[in-house]
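>>> take a look and give me a structure for this.
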Amino acid sequence: MKYVTYIVIAIAIALIVLNITKLDFNNLFQGESVVALICIFAVLCAVILLLIFNTSKAIDNKNKE
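This is a model prediction of the structure:
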């Protein structure tokens, strides 16, 4: 399960990079840039949740031992 979360985190980072390329820094809050910003924040939330999940699994494994 640990490796699956790392693969999903790697895919999420790739999505962040892809969305950064779609940003128009001159008109950041117009058109396609808004969609890219929303996607970047959503992916960051997903990464944070996955990291919390990994931490909770590690704590659970230590408590079982």
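>>> please count neighbours and contacts with C-alpha atoms only from this point.
Fine.
>>> give the other helices and strands that whichever strand or helix holds residue 13 contacts.
Element membership of residue 13 [criterion: DSSP states H and E] is helix 2-21. Under the contact criterion of 3 or more C-alpha pairs under 8 Å, 6 or more residues apart in numbering; DSSP states H and E, helix 2-21 touches helix 32-64.
>>> rewinding a little: what residues does the helix holding residue 13 touch?
36-37, 39-40, 43-44, 46-47, 50, 54 (C-alpha atoms under 8 Å, 6 or more residues apart in numbering).
>>> to compare with the earlier structure, here is another sequence to fold:
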Amino acid sequence: MNRTFALILILLALGLIAYNVTLVDFENPIQGDSTIALIGIVASLCAIVLMLIFMTSKKIDKKLKK
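Okay, here's the model as predicted:
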């Protein structure tokens, strides 16, 4: 997996976060579709964190091989 693919996945996750924020009812955030939207936001944030960890590990691996 190269860097551009990882960046595309991060951008898609950010897009999903933006979409899910529009679905959240901030007056009742734990009822109905708002709960599903909050789960989607958390899942997208987890995907971003995992991709950043993956990119960092690739950088470390590249430096160790030199």
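>>> any idea what the TM-score comes out to?
Laid over one another, the chains give 0.98 as their TM-score (TM-score structural alignment, normalised by the length of the first structure), with 65 aligned residues with a C-alpha RMSD of 0.4 Å.
>>> the helix holding residue 13 of the first structure: how far from the chain's middle?
6 Å (C-alpha atoms, centre = their mean, to the nearest Å).
>>> next, the angle helix 32-64 makes with it.
Helix 2-21 of the first structure runs at 160 degrees relative to helix 32-64, counting by axes from the mean of the first three to the mean of the last three C-alpha atoms, to 10 degrees.
>>> which PyMOL command selects the buried ones in the contacts of helix 2-21 of the first structure?
A single PyMOL command is used to select the members of the contacts of helix 2-21 of the first structure judged buried by 16 or more other C-alpha atoms under 10 Å:
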select buried, resi 36+37+39+40+43+44+47+50+54
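>>> where does residue 25 of the second structure sit: helix, strand or coil?
coil (DSSP: H, G, I helix; E, B strand; the rest coil).
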